[in-house]
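**Q** Provided below are the primary sequence and the corresponding predicted coordinates.
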Amino acid sequence: MTDETSELEDSMSPVSADQITLTPAQRVELLQLAGAGRTPQRVAQRVVMVLLAAQGWSNTAIAGSLGVCCDTVAKWRRRWRAAPGLPALGDAKRSGRPPRFTPVQVAQVKALACRPAAESALPLSRWSAPELARQVITDGICSRISASTVRRWLDQEALKPWQYQSWIFVTDPNFATKAQRVLELYGRQWDGEPLAGDEFVISADEKTSIQARCRCHPSLAPGSARMMRVNHDYHRRGAVAYLAAYDVHRAKVFGRCARTPPASCRSNRSWRR
C-alpha cells in the first residue's frame, strides 16, 4: 500500500489510524505556543491540528474546521506520531537556490585579497571591496560578482585588506650592543656585575608642547542615547611640558610639572639617552 493510499484512507475514515496521545507537559507546551502572539501562523495551525487530533477528531473534521485539505492534516499527524515534539512541526530543510560560485572561486577571491594590489599591477596601496570585485572579473575568476559578496566572504575569515599596520626596521648598526646594555640594566646587571641595593634603574621621557586649552563653555557629560558634547571654542593658555620617570624595578612613576624658566635661564642642552 502506497503512502498516498494510506493518506486517502486516513482522511476518509472517521478516526485516523495515527492516534495521538499527549502528555500533560506536551499539552501545556502546545497550548502556550498556539496562544503566543509571536508564533508564526503556519506553526500555530499545525499545533491546533495536533491538539484536535489528540481529542479524537478525524482528519476530515479537522480539515473542515481549519479550512485545509485532509492530506495536510494527515501529514502533520504522521510527523507528530513519528517524532513527538515541537521540531516535528517545523518546516523540512530545503535545498534552496544552487550556489552561483564554487568553493574554488571563493578561495581564489580570498587568496587575491591576501596579496598586495601592486602584484596585480594596480596603482593601489591597499585593496577595497569594489576594487577586488573588479580585479576578480579581470583575472577571469568569475564573470560577475558584486562588492557586497566579496565583503561578505572576507568577513567570514576576518580579512580586512583595506586596513594596515606600519612598522619600522632597525637601521642602527650598533643596535645589538645598545640593546644588550639596556637588557642588562633591566636584569639589574652592569658590566657583568649586579647592581647594589642603593642603585636604581630609571626610564625617563618628556612630553613637550602640550596645548593648554580652556573651553569657553563646560563640556556636557554623555547621557542616554547622547554622546559627550564638547564646545569648539577655547582660549589658549600656552603650552606645557611634562617630564616623567619610571622606576623599572619598583614600578613607580615620578612626574613633575614646572613653570617655564625665564629666557635668561634657558640654555641649549644635549641630552644623552
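**A** Yep, that arrived.
**Q** could you use CA atoms for every contact and neighbour count after this?
**A** Will do.
**Q** and the strands in the stretch 101-250 of the chain?
**A** 189-190, 193-194, 202-215, 234-247 (DSSP state E, counting those that start in this stretch).
**Q** export those to TSV and tack on mean neighbour count?
**A** As requested, these are arranged in TSV below (neighbours: other C-alpha atoms under 10 Å):
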stretch	mean neighbour count
strand 189-190	14
strand 193-194	11
strand 202-215	12
strand 234-247	13
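**Q** may I see these arranged in a markdown table, with distance to A61 as well?
**A** A markdown table is the format used below for these (distance: least, C-alpha to C-alpha, whole Å):
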| stretch | distance to A61 |
| --- | --- |
| strand 189-190 | 94 |
| strand 193-194 | 96 |
| strand 202-215 | 79 |
| strand 234-247 | 81 |
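**Q** which one of those lies closest to F254?
**A** strand 234-247 (5.0 Å; C-alpha to C-alpha).
**Q** which residues sit against the next helix or strand after that closest one?
**A** Sequence order places strand 252-256 as the next helix or strand after strand 234-247, per DSSP states H and E. Contacts to strand 252-256, defined as C-alpha atoms under 8 Å, 6 or more residues apart in numbering, come from residues Y242, L243, A244, A245, Y246, D247.
**Q** also this one, for the comparison:
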Amino acid sequence: MCRRKSAQYMVLRAKIILAGAEGKSLHKTSQDLECNRETVTRWRQHWVERSDDLSVLECLKEAPRPGAIPKFNAEQICQIIAMSCDKPEDHGYPFSHWSENSLSSSMRGWPSHLSGLSKAVLCRCEYAWVLRLGHTSP
C-alpha cells in the first residue's frame, strides 16, 4: 500500500484510471493495487466527473477540503514573526522582550489586516515558527 505522500497517491490514482481504461474490474484493480474498492470507485467517479473540465494532473489531485479560509497569508505571518524577532527597544518600547500583549499592542498602527491581532493569533504564528525552524523562542 502506498504511504500518504502526494506524489505516490497521484501515481495510485493514475493506475486506478488506467486499469479502468483497460477494462479491469473494481475487485481486480483493488487487489492489484492493494487498496480498497471504495478508493477505486471514488477515483473512477472523480475521473468521469472532472475529465472534461480539467487537465490530467488536476483530475488526479484531491478536491479542496472544506474548512475556514486562512485569515493571514505567508507574507503577513512573516511580518508578524519579523516584528517578534526585533528588539522592542528598536521600536521605542521600554522593555527588553516582547509579550503577546505588547506585540499585539505594537501592531495597532499597522495596516488594517494586521492591526489589533489577538494574542491567540500571535501565539499560533510564533508557535508555527518555532515548530518549523526548531527555535525555542523568536
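**A** Done, it's in. Source: prediction; values computed, not measured.
**Q** can you give me the TM-score here?
**A** Their TM-score after superposition, calculated using TM-score structural alignment, normalised by the length of structure 2, is reported as 0.48; 97 aligned residues with a C-alpha RMSD of 3.9 Å.
**Q** re earlier: looking at the strands of the stretch 101-250 of structure 1, spot the one closest to L112 of structure 1.
**A** Distance to L112 of structure 1, taken as C-alpha to C-alpha, is lowest for strand 202-215 among these, at 43.0 Å.
**Q** who are the packing partners of that closest one?
**A** Contact analysis of strand 202-215 of structure 1 by 3 or more C-alpha pairs under 8 Å, 6 or more residues apart in numbering; DSSP states H and E lists strand 234-247 as its packing neighbours.
**Q** how far away is the residue nearest to E206 of structure 1 when sequence neighbours are not counted from R213 of structure 1?
**A** Spatial nearest neighbour of E206 of structure 1, excluding adjacent residues (C-alpha to C-alpha, 6 or more residues apart in numbering): L243 at 4.4 Å. For L243 of structure 1, the distance to R213 of structure 1 (C-alpha to C-alpha, to the nearest Å) stands at 19 Å.
**Q** repeat for V106 of structure 1
**A** From V106 of structure 1 across to R213 of structure 1, the span is 53 Å (C-alpha to C-alpha).
**Q** my guess is V109 of structure 1 contacts V136. True?
**A** Yes. Using C-alpha atoms under 8 Å, V109 of structure 1 is in contact with V136, at 6.7 Å.
**Q** can you pull out the helices in structure 1?
**A** Secondary structure of structure 1 (DSSP state H): helices at 3-12, 24-35, 41-54, 59-66, 70-82, 103-113, 129-138, 147-156, 175-186.
**Q** actually, structure 2.
**A** 6-21, 26-33, 37-50, 56-60, 74-85, 100-106, 119-133.
**Q** in CSV: those helices, plus mean neighbour count.
**A** Putting these into CSV (neighbours: other C-alpha under 10 Å) gives the following:
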stretch, mean neighbour count
helix 6-21, 17
helix 26-33, 16
helix 37-50, 16
helix 56-60, 15
helix 74-85, 15
helix 100-106, 17
helix 119-133, 15
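**Q** report how many residues lie close to E7 of structure 1.
**A** Using other C-alpha atoms under 10 Å, E7 of structure 1 is surrounded by 20 other residues.
**Q** need the contact list for it.
**A** D71, A74, K75.
**Q** end to end, how far does stretch 43-63 of structure 1 reach?
**A** End to end - C-alpha to C-alpha - stretch 43-63 of structure 1 spans 15 Å.
**Q** buried ones in it?
**A** Residues 43-54, 56-63 are the ones in stretch 43-63 of structure 1 that count as buried (16 or more other C-alpha atoms under 10 Å).
**Q** and what of stretch 71-84 of structure 1?
**A** Neighbour counts using 16+ other C-alpha under 10 Å place D71, T72, V73, A74, W76, R77, R78, R79, W80, P84 of stretch 71-84 of structure 1 among the buried residues.
**Q** between these, which is nearest S209 of structure 1?
**A** Nearest to S209 of structure 1 among these, counting by C-alpha to C-alpha, is P84 at 75.0 Å.
**Q** any idea how far E206 of structure 1 is from A212 of structure 1?
**A** Note on E206 of structure 1: its distance to A212 of structure 1, by C-alpha to C-alpha, is 16 Å.
**Q** do T138 of structure 1 as well
**A** Here T138 of structure 1 is placed at a distance of 54 Å from A212 of structure 1 (C-alpha to C-alpha).
**Q** what does Y242 of structure 1 give?
**A** Distance, Y242 of structure 1 to A212 of structure 1, using C-alpha to C-alpha: 12 Å.
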